[in-house]
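Have a look at this prediction, sequence included:
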Amino acid sequence: MWQPTLLVLLVAVSLRACTAAANGRGKPLVTPVTKDPSTSLYTAPLNAGRPLVLHLSAPDVTSPYSAGHGQNTRVTLSANATDGSNPLFPVSFSVAASCGAVGVAGLARSARSFPAQVASTQRVTNSFMLCLPGGGDRAGAAIFGGGPFFLAPPADRPAVTMFLSDGVPLRRPFAGDPGYYVSASNGIAVDGARVAVIGGGALIVGFSTTVPYTELRPDVYRPLIAAFDRAMGPNARRVTAAVAPFELCYDSTKLLSTQTGYSVPEVHVMLEGAQNWTAFGDNSMAQVSRGTACFAFVEMKGRDKGAVPAVVIGGLQMESRLVVVDEDKQKLSFSRHLSADGFSCSNFNFTRAA
């Protein structure tokens, strides 16, 4: 027969286990990431299933204005605990938020950022992993709080985190921007040939999920597009009428296709520690019409040279690769284009584990 004291003990243990599971204590959180085709913004359904814009330079969580609230409020967000392979169980948690016109999950270096508040409430590391979906892909994925990152199929493949670079040190915030910056100690190269930039030396490189295409200061952009066009060779057919905001456009029917996009010269941002952020065709060319593809790097406009980094890597150049920002270790790591290894950011298994 059941003894009352034993029954009470079992109920208490069960409640403690359920409470720990509900709080997601010690478990990273996973969410799908989708790209809005009209705005090129990346969003995650964190606010009761409603999307929040993922913003690498925003210092806090922003909730749309509502009656009766001041500039600051608290909101309940939700995601799923994960083991890096599947969602495990739903998790809801309260965060401090600012009121704004749109909902934003700020990912920048701040105690009020989304990753920092996940780290605090879930007792996980202050880090996050982004796998932004490429053009035409289904949802990508983001994991907050560390752990492995698996993409299916098949189940016996290694974690994508095994393909990460050693990581480059994060620089201090640039010009008051709390986003993420690193140093390109050797500048930029096209197909292995270094691009001669006025002044030479290291370049400061930032990252943005709200800038659709990599932006470069004019003193870096002009030499880059000249070098790229030369490297395309005499057989590439330029399209005279370029499509804004791009300057170099080509007849894409004359370009060969590969596993990583059009076969075009590779662009290497040569980061500290001899680690290259490399853009293959998928990340360097934008298909603007059925027969036209353009070099998807653009010139910064109307900004003082001393107030901006030399390069801001935009959304297209971040897609289809795993990017890991570890605030605790003060470093940024990344994989190469995942399709080169047979992976896709859209292949995270969002079926809840049994």
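It's in. Numbering: from 1, shown residues only.

Please make it C-alpha for all contacts and neighbour counts, starting now.
OK.

Okay, helices next: where are they in the stretch 151-300 of the chain?
218-232, 281-284 (DSSP state H, counting those that start in this stretch).

highest average neighbour count across the ones you listed?
helix 281-284 (a mean of 25; mean count of other CA atoms under 10 Å).

and that helix, what does it pack onto?
When contacts are defined as 3 or more CA pairs under 8 Å, 6 or more residues apart in numbering; DSSP states H and E, helix 281-284 sits against strand 261-262, helix 315-318.

Quick check: closest non-adjacent residue to residue 185.
Nearest residue to residue 185, sequence neighbours excluded (CA to CA, 6 or more residues apart in numbering): residue 202, at 4.1 Å.

Surely that neighbour touches residue 182?
No. The pair residue 202 / residue 182 is not scored as a contact, 10.1 Å apart, by CA atoms under 8 Å.

Between the two, point out the one with more neighbours.
A side-by-side neighbour count of residue 202 and residue 182, using other CA atoms under 10 Å, places residue 182 first with 22 against 16.

and the comparison structure, right after this:
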Amino acid sequence: MDSSFFLFLLCVSFAFFPGSIDSAKAKPRAFILPVSKDNVTLQFSTMVELGTPQTPVDLVIDLGGQMVWFVCENGFTSSTYRPVPCGSAKCGAAKGVGCVGCDGTPRPGCTNNTCGVYPYNPVNNSLYSGGLGEDTMAIFSTDGRRYMNISVPSLAFACGYNDQLQGLVNGSQGMIGLAKTQMALQSQLSAAYKIQNKFALCLPSGNGRGYMLIGGGRYPEDVSRLLIRTPLTINPVSTAPIYSEGDRSDEYFIDVKSIRIEGKVVSLNTSLLSIDKDGVGGTKISTVSPYTVLHSSIYKALVNDFIKKAAAKKINRVKAVAPFGACFSSKKIAGTKTGPAVPIIELELQGNGTFWRIFGANSMVKAKKDVLCLGFIDGGLEPRTSIVIGGLQLEDNLLEFDVESSTLGFSSSLLLHKTSCSQSKAMFSYPD
């Protein structure tokens, strides 16, 4: 990831908040991180600076990740790095398991009597035992008057291994976890600076730059008024790769009541939309799944109804292009401000008349020349979660995850309102 977003913020700072930037005297009220999309892996990543001296580190964003982790074994050195001792309070907060040690020269990722944790990469399903450490992390922030580059002390992260980078964006060195855990990035920043435990994601499309906003504040008036709120639901059984009996899931689930296409309810087994006592079913949101993945029976019902509605619009179906099951000729599909003019998909959520609307830009994928495919994937007959809302469906949607109130705020497509995540990335204002 390049530094253009950071330079942009600095320009905004001097233009609108004149005067010197003295981060030592300011109390951060929110933290801002740039977000970019890799058009090969379709993953979203951000950049932070770790350690002393500061080392730029690109990290893939994992909404369901329990912690921050990156590979320390590639020459990372820092005079401010400290291993977290096993048995310490911070180790307990990280749900550390035992101690790890190392026979080599002490360095980040190779220390004795260190809290053992399990950094996880869901893309290649790799899980290793690693040591928990803490160091400074430089992140852009604001105190309501200016933007600053704050050096956050004692931010905890796990040291992963090179094998865990397989499948991630080329050049990335780990992942930023944003789950409802004490070691997730937003939770650590919230605890350290007494700011609200919530964060917003605005994921870009194409080559644009989006943002992550951690903490309080207001969005631009024309964007904030678009947010519709729905409760985050609790999955009673953990979906983490390692957990203890009785642990709840730390991922973000919402209650989908029905799916509609052009206003018509899709006929499906509604029991799949609920989470059972074993933690199976329901709907969660993911930033590492490129497309929405559906239980096979839901997928087939959605695709069949979509094809019928597309035919009514004189949209011609063509041979499918893997991994998609429904593809169409784009020659007679008109373009609109929200993407291709195809049938609108609606997720009915908890709350009277609450709908997440998915327009063409978030439902269709250009598979090859003159071919657009419905960007949903068949997840088989026995998935752990019935609906996993993926990256394509999240792009250019403002999503606010309020961990304290357990609510999700969502805008549906910003394109409908003549803006996007790239266009509105630095337009924040804060109360006095």
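It's in. Keep in mind that this is a model prediction, so the values were computed, not measured.

Any chance you could compute the TM-score here?
Scored against TM-score structural alignment, normalised by the length of structure 1, the superposed chains reach a TM-score of 0.84; 320 aligned residues with a CA RMSD of 2.3 Å.

Quick one: distance of the helix ranked longest in structure 1 to the chain centre.
The longest helix of structure 1 (DSSP state H) is helix 4-23. Using CA atoms, centre = their mean, to the nearest Å, the mean C-alpha position of helix 4-23 of structure 1 is found 39 Å from that of the whole chain.

After that helix, heading C-terminal, what element do we hit next?
strand 29-35 (DSSP states H and E).

Enumerate residues external to that next one that contact any of its residues.
The contact list for strand 29-35 of structure 1 (CA atoms under 8 Å, 6 or more residues apart in numbering) reads 41-46, 79-82, 84, 87, 132-133, 138-145, 350.

again with stretch 60-70 of structure 1
Residues outside stretch 60-70 of structure 1 that contact it (CA under 8 Å, 6+ apart) are 75, 95-108, 110-114.

Name the residues of that stretch that are buried.
By 16 or more other CA atoms under 10 Å, the buried positions in stretch 60-70 of structure 1 come out as 60, 61, 62, 63, 65.

swap in stretch 115-127 of structure 1?
115, 116, 117, 118, 119, 121, 122, 123, 124, 125, 126, 127.

The lengthiest strand in structure 1 versus helix 4-23: what angle between them?
Of all segments of type strand in structure 1, defined using DSSP state E, the longest is strand 87-100. Compare the direction of strand 87-100 of structure 1 with that of helix 4-23 by axes from the mean of the first three to the mean of the last three CA atoms, to 10 degrees and you get 50 degrees.

And strand 87-100 of structure 1, what does it pack against?
Applying 3+ CA pairs under 8 Å, 6+ apart, we find strand 87-100 of structure 1 packed against helix 4-23, strand 61-64, strand 72-82.

Report the contact partners of residue 311 of structure 1.
Residue 311 of structure 1 sits in contact with 203, 204, 205, 206, 214, 215, 216, 217, 220, where contact means CA under 8 Å, 6+ apart.

of those, which stay in contact in structure 2?
Of the contacts of residue 311 of structure 1, the ones still in contact in structure 2 (both residues aligned by TM-score structural alignment, their matches' CA atoms under 8 Å) are 204, 205, 206, 214, 215, 216, 217.

Which two of those residues have the greatest separation?
Taking CA to CA as the measure, those span a maximum distance of 13.3 Å, between 204 and 214.

Looking at those two now, which is surrounded by more residues?
residue 214 (23 against 19).

Just give me the match in structure 2 for that one.
Using TM-score structural alignment, the equivalent of residue 214 of structure 1 in structure 2 is residue 292.

What of residue 318 of structure 1?
Applying TM-score structural alignment, one finds that residue 318 of structure 1 aligns to residue 394 in structure 2.

how near is its match to residue 273 of structure 2?
20 Å (CA to CA, to the nearest Å).

again, but for residue 251 of structure 2
The value you get for residue 251 of structure 2 to residue 273 of structure 2, if CA to CA is used, is 16 Å.

repeat for residue 73 of structure 2
Look at residue 73 of structure 2 and residue 273 of structure 2: by CA to CA, they are 43 Å apart.

Name the SS class of the residue nearest the centre of structure 1, please.
By CA atoms, centre = their mean, structure 1 has its centre lying nearest to residue 130, at 4.2 Å. Secondary structure assignment for residue 130 of structure 1 (DSSP: H, G, I helix; E, B strand; the rest coil): strand.

Tell me which residue of structure 2 matches up with it.
So residue 130 of structure 1 corresponds to residue 201, using TM-score structural alignment.

mind listing what that match touches?
Neighbour list for residue 201 of structure 2: 210, 211, 212, 213, 398, 399, 400 [criterion: CA under 8 Å, 6+ apart].

re the thing from before, now do the same contact list for the residue nearest to residue 185 of structure 1.
Contact analysis of residue 202 of structure 1 by CA under 8 Å, 6+ apart lists 183, 184, 185, 186, 187.

Could you verify my assumption that the third one touches residue 275?
No. Using CA under 8 Å, residue 185 of structure 1 and residue 275 do not qualify as a contacting pair, with a distance of 9.8 Å.

how close does residue 424 of structure 2 sit to residue 213 of structure 2?
From residue 424 of structure 2 to residue 213 of structure 2 the distance is 12 Å (CA to CA).

The two: which is more packed in?
Per other CA under 10 Å, whichever of residue 424 of structure 2 and residue 213 has more neighbours is residue 213, with 24 against 17.

Relative to residue 373 of structure 2, how far out is that one?
Residue 213 of structure 2 is 32 Å from residue 373 of structure 2, where distance means CA to CA.

Kindly reformat the contacts of residue 201 of structure 2 as TSV containing secondary structure.
Supplementary listing: the contacts of residue 201 of structure 2 in TSV, determined by three-state DSSP:
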residue	secondary structure
210	strand
211	strand
212	strand
213	strand
398	strand
399	strand
400	strand
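
any chance of those residues in TSV, plus distance to residue 9 of structure 2?
Below are the contacts of residue 201 of structure 2 laid out as TSV (distance: CA to CA, whole Å):
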residue	distance to residue 9 of structure 2
210	13
211	12
212	13
213	13
398	19
399	21
400	21
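
So which of those is the closest to residue 366 of structure 2?
Distance to residue 366 of structure 2, by CA to CA, is smallest for residue 210 among the contacts of residue 201 of structure 2, at 21.4 Å.

Cheers, nothing more for now.
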